[in-house]
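Enquirer: Task: produce atomic coordinates for the following.
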Amino acid sequence: MANSPQSKKRARQAERRLAVNKARRSRIRTYLRKVEEALASGDKDAAANALRAAQPELMRGVTKGVFHKNTASRKISRLASRVKKLG
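Expert: Below you'll find the model as predicted:
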């Protein structure tokens, strides 16, 4: 357990960051789930719109340090190819 004042503060900060990052990750997963649901329904317009909304959220996650850049790029690329294949 943290003993020094500095380590106690770092523990508090880590707790707050964990909560923020968890919320951000959850939000991004929700956007990705909407794209998946649109793909499953077979509606290309809805899937394209959902992907258009999900892309900035994913990249915002990259700038905030939630995801690695390559991970987000890979996810976007795979979803985009699936949306393109739909029509």
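Enquirer: CA only for contacts and neighbour counts going forward, please
Expert: OK.
Enquirer: And stretch 43-54, what's buried?
Expert: Going by neighbour count (16 or more other C-alpha atoms under 10 Å), the buried part of stretch 43-54 is 44, 46-48, 50-51, 54.
Enquirer: Restricted to helices, list those.
Expert: 44, 46-48, 50-51, 54 (DSSP state H).
Enquirer: one more to line up against the first:
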Amino acid sequence: MANTPSAKKAARKIVRRTAVNTARRSRVRTFLRKVEEAIAAGQADDARAALAAAEPEIMRAAQKGVLHKNTASRKVSRLASRVRSLSA
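Expert: Take a look at the predicted model:
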């Protein structure tokens, strides 16, 4: 357990930050799941709309440090390519 006041404060900050990051990660996963479900159902219009909503959410998570920038870009790129192939 933390003993010094600064360590106690750091522990409190970590708890708050973990809660925020968990919520962000969950939100991103929800958006990703919506895109995946639309792709699986073969609904090109819904998939495009879901991707348009998911992309800023994924990039925001990368900006906030929840995901690495390259990971976020890779996810968006792969989803976009799958949505494109769905409508073709």
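Enquirer: The residue nearest the centre of the second structure is in what secondary structure piece?
Expert: Centre of the second structure computed as the mean C-alpha position; nearest residue by C-alpha atoms, centre = their mean is residue 28, 2.8 Å away. Using DSSP states H and E, residue 28 of the second structure maps to helix 5-41.
Enquirer: What of residue 2 of the first structure?
Expert: Residue 2 of the first structure belongs to no helix or strand, assigned by DSSP H and E.
Enquirer: just checking, it touches residue 12?
Expert: No - applying C-alpha atoms under 8 Å, one finds residue 2 of the first structure not in contact with residue 12, separated by 10.1 Å.
Enquirer: follow-up on the earlier one: from the buried residues of stretch 43-54 of the first structure, which is closest to residue 23 of the first structure?
Expert: The nearest member of the buried residues of stretch 43-54 of the first structure to residue 23 of the first structure, counting by C-alpha to C-alpha, is residue 54 at 15.5 Å.
Enquirer: surely the closest one meets residue 32?
Expert: Yes - counting by C-alpha under 8 Å, residue 54 of the first structure does reach residue 32; the two are 6.3 Å apart.
Enquirer: Once aligned, what mean separation remains between the helix holding residue 28 of the second structure and the first structure?
Expert: Mean deviation of helix 5-41 of the second structure relative to the first structure after superposition (mean C-alpha distance after the TM-score superposition for the first structure): 0.4 Å.
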